[in-house]
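K.L.:
just coords:
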């Protein structure tokens, strides 16, 4: 039976009922009536192995609670089934683009049909459902599993939520869960501190950096130039790398103020013996400008899109 729609205009907004024995046939109808966000939630529900029964609906206190429960369910199914993978994007030397410093590993979820779920969709959903820590561990596990599969000897840049590893117990739990009993060298790991999950103060970040270095793990401050990442951070935190935010590198050719800011950041980093990686590099002219400013490493579409195999 194909999907049928019954609209009952008893109130504003109208009640819309769907009747179908083929849930997938509902999607074209839903896409015409719902927002993209609502459609994403429905698609996630349909990809879940189990749907809520009437008892669950009866226990709901609000539509938001229903949404959160459905969100947690499909994301939990995905993590339990290990339906995720890592894409790799190379980070190269500014003066020799064939010299690869390492790869940034980027998690992508997989629907039951094998199609990809983007990182923003994953992390927004995980935050809403209170599952960021579980997704963070999955991202690390996937990165290390992929690196071992391709026998990567270069540096492995992994995005890590600061609160996951800010305590000694948290860091040990991360390492145990992700590395397990493998002999993977800590010296290959570079933790990228994710800008969206800020730590409360410099002292907490300093302790985190010190704890990581004690384990032989290096640290990169991601999205540098935004949020808590600023020039004052360099002398207080002493990371191994900073990654210039795409907003600073895009349009660099036409914007003299950006050029001045980038040059000042690079100069401050160099004086502190911190390596600079510029993200979002998409053309040769920008790459040459960044190299002339003293940037040592580059990352962006010019050198390769995130891919299933190392470039």
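P.N.:
Arrived safely. These numbers were taken from a predicted model, which means no experiment stands behind them.
K.L.:
from now on I want contacts and neighbour counts done on CA atoms only, so please keep to that.
P.N.:
Will do.
K.L.:
quick one: the helices in this protein, in order.
P.N.:
Ranges of helices in the chain, per DSSP state H, are 27-33, 36-47, 54-59, 63-80, 119-129, 132-149, 162-165, 168-179, 202-214, 231-237, 246-249, 256-271, 284-292.
K.L.:
adding another structure so you can compare the two:
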């Protein structure tokens, strides 16, 4: 289990929720930078202790345990990243509705990073869409507070679900991750190509870096590289590694 003493530095809202009745760990999938041939980040993805799927773990999260689960994910991701000697950024998903107050709920993250000697400026928070955002102003406050502390932020699954241009009109994360539904077979779909080009133009004007996720084929990658995207993630490069990291990749920008 995640160390409960570590969680005790968090806000009272988290501590008032019941302890988790299940344990979990993380797999890591690289986000690669083909512009300079490096691994930009490793995304921490929830898994069961025997590599059960994220869905099997998330299905056990209740409204009452959501807050503690969110905090526990942060702790476990940072602890594992330190244990595995990750030198790149580590990307951690967070649930916006699980953050009571940005300044209080971040304390556990900061304390864990200090204990593990993991630099705060190497932590990237991804706003996920497993639940509908209830309060846009609250999400904006979270993003702005995290950026002020030196964390990087990303909007996951852009182009699907509840998010979209409304998010970017209200606040700007450092990155957006293009949803894999937009990426799939983009080499064969003029409509998807036009949409992605439009999103990239918006990103340029707002100083946001796009990340193309869900890359599975060389043809998809080729089209996206022509659009001047630098950051990529997907099975084409590596599947998530259970409690380990993939480091030996062909990251030639050519």
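P.N.:
Structure's in. What do you need? All values derive from a computational prediction rather than experimental measurement.
K.L.:
hang on, the earlier thing: export the helices of the first structure to JSON lines and tack on mean neighbour count and distance to residue 5 of the first structure?
P.N.:
Below are the helices of the first structure laid out as JSON lines (neighbours: other Cα atoms under 10 Å; distance: least, Cα to Cα, whole Å):
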{"stretch": "helix 27-33", "mean neighbour count": "13", "distance to residue 5 of the first structure": "8"}
{"stretch": "helix 36-47", "mean neighbour count": "16", "distance to residue 5 of the first structure": "16"}
{"stretch": "helix 54-59", "mean neighbour count": "10", "distance to residue 5 of the first structure": "20"}
{"stretch": "helix 63-80", "mean neighbour count": "17", "distance to residue 5 of the first structure": "21"}
{"stretch": "helix 119-129", "mean neighbour count": "15", "distance to residue 5 of the first structure": "28"}
{"stretch": "helix 132-149", "mean neighbour count": "20", "distance to residue 5 of the first structure": "37"}
{"stretch": "helix 162-165", "mean neighbour count": "20", "distance to residue 5 of the first structure": "46"}
{"stretch": "helix 168-179", "mean neighbour count": "16", "distance to residue 5 of the first structure": "47"}
{"stretch": "helix 202-214", "mean neighbour count": "17", "distance to residue 5 of the first structure": "54"}
{"stretch": "helix 231-237", "mean neighbour count": "15", "distance to residue 5 of the first structure": "57"}
{"stretch": "helix 246-249", "mean neighbour count": "19", "distance to residue 5 of the first structure": "46"}
{"stretch": "helix 256-271", "mean neighbour count": "16", "distance to residue 5 of the first structure": "54"}
{"stretch": "helix 284-292", "mean neighbour count": "16", "distance to residue 5 of the first structure": "54"}
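K.L.:
right, and residue 293 of the first structure touches residue 266 too?
P.N.:
Yes. At 7.1 Å, residue 293 of the first structure counts as touching residue 266 under the criterion of Cα atoms under 8 Å.
K.L.:
rebuild the helices of the first structure as TSV, extending it with distance to residue 187 of the first structure.
P.N.:
Shown next, in TSV, are those (distance: least, Cα to Cα, whole Å):
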stretch	distance to residue 187 of the first structure
helix 27-33	48
helix 36-47	38
helix 54-59	48
helix 63-80	28
helix 119-129	26
helix 132-149	13
helix 162-165	17
helix 168-179	13
helix 202-214	9
helix 231-237	19
helix 246-249	27
helix 256-271	22
helix 284-292	26
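K.L.:
for residue 306 of the first structure, find the nearest of those.
P.N.:
helix 119-129 (12.1 Å; Cα to Cα).
K.L.:
could you find the closest non-adjacent residue to residue 27 of the second structure?
P.N.:
Closest residue in space to residue 27 of the second structure, ignoring its immediate chain neighbours: residue 242 at 4.1 Å, by Cα to Cα, 6 or more residues apart in numbering.
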